[in-house]
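Enquirer: task: produce atomic coordinates for the following.
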Amino acid sequence: MAREKTRYVCQQCGAQAMQWSGQCSDCGAWNSMEAQADPGGGSRTSRRTASAARDAARRVQILSDVSEDLVPRMASGMPEFDRVLGGGFVPGGVVLIGGDPGIGKSTLLLQVLAQMQAATPTLYVTGEESPSQVALRARRLGLPRLDLPVLAETGVEDILAAAVASRPGLLVIDSIQTLHSSALESAAGSVSQLRESAAQLVHYAKRENCCIVIVGHVTKEGAIAGPRVLEHMVDTVLYFEHDVGSRYRVVRAVKNRFGAVNELGVFSMEAAGLREVANPSAIFLSGHSSPVPGSAVTVTRQGSRPLLVEVQALVDRAQSGNPRRVTQGTDGSRLAMLIAVLNRHGGVSLADQDVFANVVGGMRIQETAADLPLLLAAVSSLRGRPLPERTVIFGEVGLAGEIRPVQQGEERLREASKQGFQRAIVPAANRPRRGVRLGLHVDAVERLEQAVAAARDAD
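Expert: Have a look, this model is predicted:
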């Protein structure tokens, strides 16, 4: 009989080695290598039978012969959550959702299950709470239905056996770090257990056409704990985000095989759980009683949704020979580059000034449309003169001082007009087409110096 082989797996990054070492050669972690039986070590397990090979050959399909019928989606009962998912849950899809402790992951999923229970069989599997604790939270939230099937279990094989018996259309696992498989001897939460548990859940979802939502813990850096392969195995990855001390929560899609990435849904944490925010643009605007220097409003694209966001800048004389560039919600290195462009092509020097930039509401802007409003806010703060009231600004700033267009410019202007804005400073290429009426006075600029002059002259 063939001798069983042993491999050593790093519990930090998932790297494998044939012999033990004190330090992982891939990630450098110490004392993280644990022994694990190699399922492919024996000749019997590694050799495929002829019948299995023939069965695999019969499953090969020509892409043109595959049916193009649309996969029916299951509505969650919360339009904001459906937006992030790309229109609802997809049967057979696997969704991984992560976020800080206490941010509202379990609360949101419990509310979704209560909304869907009438139309779709569901099952809530908890590895961190008892059924009585789940019932206590459901009553506190005032859920419309309390006849939700709940299972307190951490064994993957037992969970899948219960799922086969009840055949739910939506299965929630809270959380993946508490699960363990009897096929492995390592502790729950280890890399090998996470990989094996996720693999069995994904296999069940595809075989039974069941949608599975997996809750994942996050590390102190904000990433989902465990190997990166966990995010590659699932179909959709969602992250809960929030500003410390704020009651607003943002659910963002960073991966979605069935919809747009970077899509987001906005919720408000109330005593009765998470409530959808009907007008997200309003929460990202400070609503000053009078115009203040250093504040500019821009329109950012988050997935398929345009959002109005306030960008703030504070410029103050540097107290040392090394001026600071501090950002929150934007890229700090890009701010330093934009300040150099402003000096060279805008005629405004900030070389001896500290510059602090912030995006209101804890929003993070990664697109270049915030370049122009950020610079004009900095100029406004430096001169102590507010930008024109009810003015929206967007545009990318190039190294040569040109104002480059951004995507969906007309849709951004339409959203600004809907929110009551009256003026806009935008790239010339984003000027509305002839005949399109938006109710805005549009200043279309081609150069940075023109944008600075337009902001000053429009006052």
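Enquirer: contacts and neighbour counts: CA atoms only from here.
Expert: OK.
Enquirer: can you tell me how far Cys21 sits from Glu446?
Expert: For residue 21 the amino acid is Ser, not Cys. 60 Å (CA to CA, to the nearest Å).
Enquirer: who has more neighbours, these two?
Expert: Glu446 (18 against 15; other CA atoms under 10 Å).
Enquirer: the more buried one against Pro405, yeah?
Expert: No: the criterion here is CA atoms under 8 Å, and Glu446 misses it with Pro405 at 9.3 Å.
Enquirer: list the residues that contact both of these two?
Expert: Jointly contacting Glu446 and Pro405 under the rule CA atoms under 8 Å, 6 or more residues apart in numbering are Pro427, Ala428.
Enquirer: mind listing the helices for the stretch 251-400 of the chain?
Expert: Assigned by DSSP state H, counting those that start in this stretch, the helices in the stretch 251-400 of the chain fall at 280-283, 332-345, 371-383.
Enquirer: so which elements touch the longest one?
Expert: Helix 332-345 sits against strand 325-328, helix 371-383, helix 448-457, with contacts defined as 3 or more CA pairs under 8 Å, 6 or more residues apart in numbering; DSSP states H and E.
Enquirer: mean neighbour count added to these, as TSV?
Expert: As requested, the helices and strands packed on helix 332-345 are exported to TSV (neighbours: other CA atoms under 10 Å):
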stretch	mean neighbour count
strand 325-328	17
helix 371-383	25
helix 448-457	18
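Enquirer: please give the structure of this sequence too, so both can be compared:
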Amino acid sequence: MAKQKTAYVCNDCGSDYSKWQGQCTDCGAWNTLSEVRLGATTASRAPRFAGYAGTAGGDGVKKLAEVDLADLPRFSSGSSEFDRVLGGGLVPGSAILIGGHPGAGKSTLLLQTLCKLAETQDALYITGEESLQQVALRAQRLGLPTDKLKMLSETRAEAICQIAQQHKPKVLVVDSIQVMHMDEVQSAPGSVSQVRESAAFLTRYAKQTHTVLFLVGHVTKDGTLAGPKVLEHMIDCSLLLEGSNDSRFRTLRGQKNRFGAVNELGVFAMLEQGLKEVTNPSAIFLNRAKEASPGSLVMVIWEGTRPMLVEVQALVDESHLSNPRRIAVGLDQNRLAMLLAVLHRHGGLHTGDQDVFVNVVGGVKVLETSADLALLLAVVSSLRDRPLPQDWVVFGEVGLSGEIRPVPSGQERIREAAKHGFRRAIVPKANAPKNPPEGMEVIGVERLSEALDAL
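Expert: As a prediction, the model looks like this:
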């Protein structure tokens, strides 16, 4: 009997090695190599599906200017928030990976989307983890139209593509990629090799037949997508559905998008009728207390292609520990420590013997530096136990030398704040408009000391 050939693949970067080693020499990660059994190479590993646009010869070579973009028009998913995160709609031939924690609403969101799309075009939903009865009960509970959507319970990637060849759906959902397997790969479903080969086989089918492919993926304990890192390189768009168990709001964030802006954010509310899109997220995150309290301030962040107003809260309290705590929820904890040092050096306020806790209300994760100035002013408000007026809004990046740096799209941020009734803004001087919105006072500052004087 011939000896089975094996390889070792890094789960983080996808590099392969002939033998196991503790560290991946390409990405430097430790203990990330997994054993992969190599099957026999056959012609079926690279199939040609009906409707394949390419040719075996050189006739398919075109100049970039000759490529006809009208062949692949976008079409709407039926949800404006979903379309926003996708970059404007669904692109035929695209592969989209949606990840999230169990119970976040991945299957609910895709089931709602496909039930609506099935009324105008062919759609096929592949369920590998749940039975058809379970999916039907969910659709009935949500009150979705079920007379047009086609369902299939299957976990073999070759069978899925064969059935899809017969029905020719425009949109195909595979729930989930972790349970898919291929006959030629000699390993258990969910392993690195099975996930990689199944995803490559399904993506190849989507590209060759111009089918929109949705892949549902699991996440690990630290919130990253499970499976090999090469999986994120295969697909065109990677989305992450987030939301805590005690909140009814879900955020859909784009982490990779070849057809639109990255880091775009869509907000949904989990109701009895399923996920309902929230067209004005700022109104949700600005549900503040009636009376002003110390340490609370509103800032304007930029998510993808739109501004969003969120509230940042800070609590500064005397520490009884030798090492005071620095805890940030929704913000970078290392950046918090750096900003407190800037506040001490260039603002003259010492917090070395204080515990500092900061939180972004609503579970929003702020990934940009425009929250620096608002964070420091909220810390000062809590340190002095003096509340700030509720009609103030602040944004700006703080440098290590105490300068206030401008941020992108400053004019749009100010207009968004004025639309929600804010009357005074402290912004970087380079972002201050010559003609501010009517009824709004804009204070431009260049140094941290100027911003503290404006308080």
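Enquirer: report the TM-score for the pair.
Expert: Here the superposed chains carry a TM-score of 0.92, computed using TM-score structural alignment, normalised by the length of the second structure; 441 aligned residues with a CA RMSD of 2.3 Å.
Enquirer: hang on, the earlier thing: what would the helices of the stretch 251-400 of the first structure look like in JSON lines with distance to Leu109 of the first structure?
Expert: Formatted as JSON lines, the helices of the stretch 251-400 of the first structure follow (distance: least, CA to CA, whole Å):
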{"stretch": "helix 280-283", "distance to Leu109 of the first structure": "21"}
{"stretch": "helix 332-345", "distance to Leu109 of the first structure": "35"}
{"stretch": "helix 371-383", "distance to Leu109 of the first structure": "37"}
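Enquirer: mind checking which of these is nearest Arg412 of the first structure?
Expert: Of all the helices of the stretch 251-400 of the first structure, helix 280-283 sits nearest to Arg412 of the first structure, with 11.9 Å by CA to CA.
Enquirer: identify each buried residue in that closest one, please.
Expert: Neighbour-count burial for helix 280-283 of the first structure flags Pro280, Ser281, Ile283 (criterion: 16 or more other CA atoms under 10 Å).
Enquirer: hang on, the earlier thing: so which of the helices of the stretch 251-400 of the first structure gets nearest Gln115 of the first structure?
Expert: helix 280-283 (22.6 Å).
Enquirer: redo the helices and strands packed on helix 332-345 of the first structure as CSV? Include distance to Phe421 of the first structure.
Expert: Formatted as CSV, these follow (distance: least, CA to CA, whole Å):
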stretch, distance to Phe421 of the first structure
strand 325-328, 25
helix 371-383, 15
helix 448-457, 15
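Enquirer: Val309 of the first structure is nearest to which of those?
Expert: Using CA to CA, these put helix 371-383 closest to Val309 of the first structure, at 10.4 Å.
Enquirer: confirm Leu110 of the first structure sits in a strand?
Expert: No: using DSSP: H, G, I helix; E, B strand; the rest coil, the assignment for Leu110 of the first structure is helix, not a strand.
Enquirer: mean per-residue distance, the longest helix along the second structure versus the first structure.
Expert: Counting by DSSP state H, the longest helix found in the second structure is helix 192-209. Compared with the first structure after the fit, helix 192-209 of the second structure shows a mean deviation of 0.8 Å (mean CA distance after the TM-score superposition for the first structure).
Enquirer: superposed on the second structure, what's the mean shift for the longest strand along the first structure?
Expert: When the first structure is parsed with DSSP state E, its longest strand is strand 305-317. Here the mean offset of strand 305-317 of the first structure against the second structure after fitting is 0.6 Å, by mean CA distance after the TM-score superposition for the first structure.
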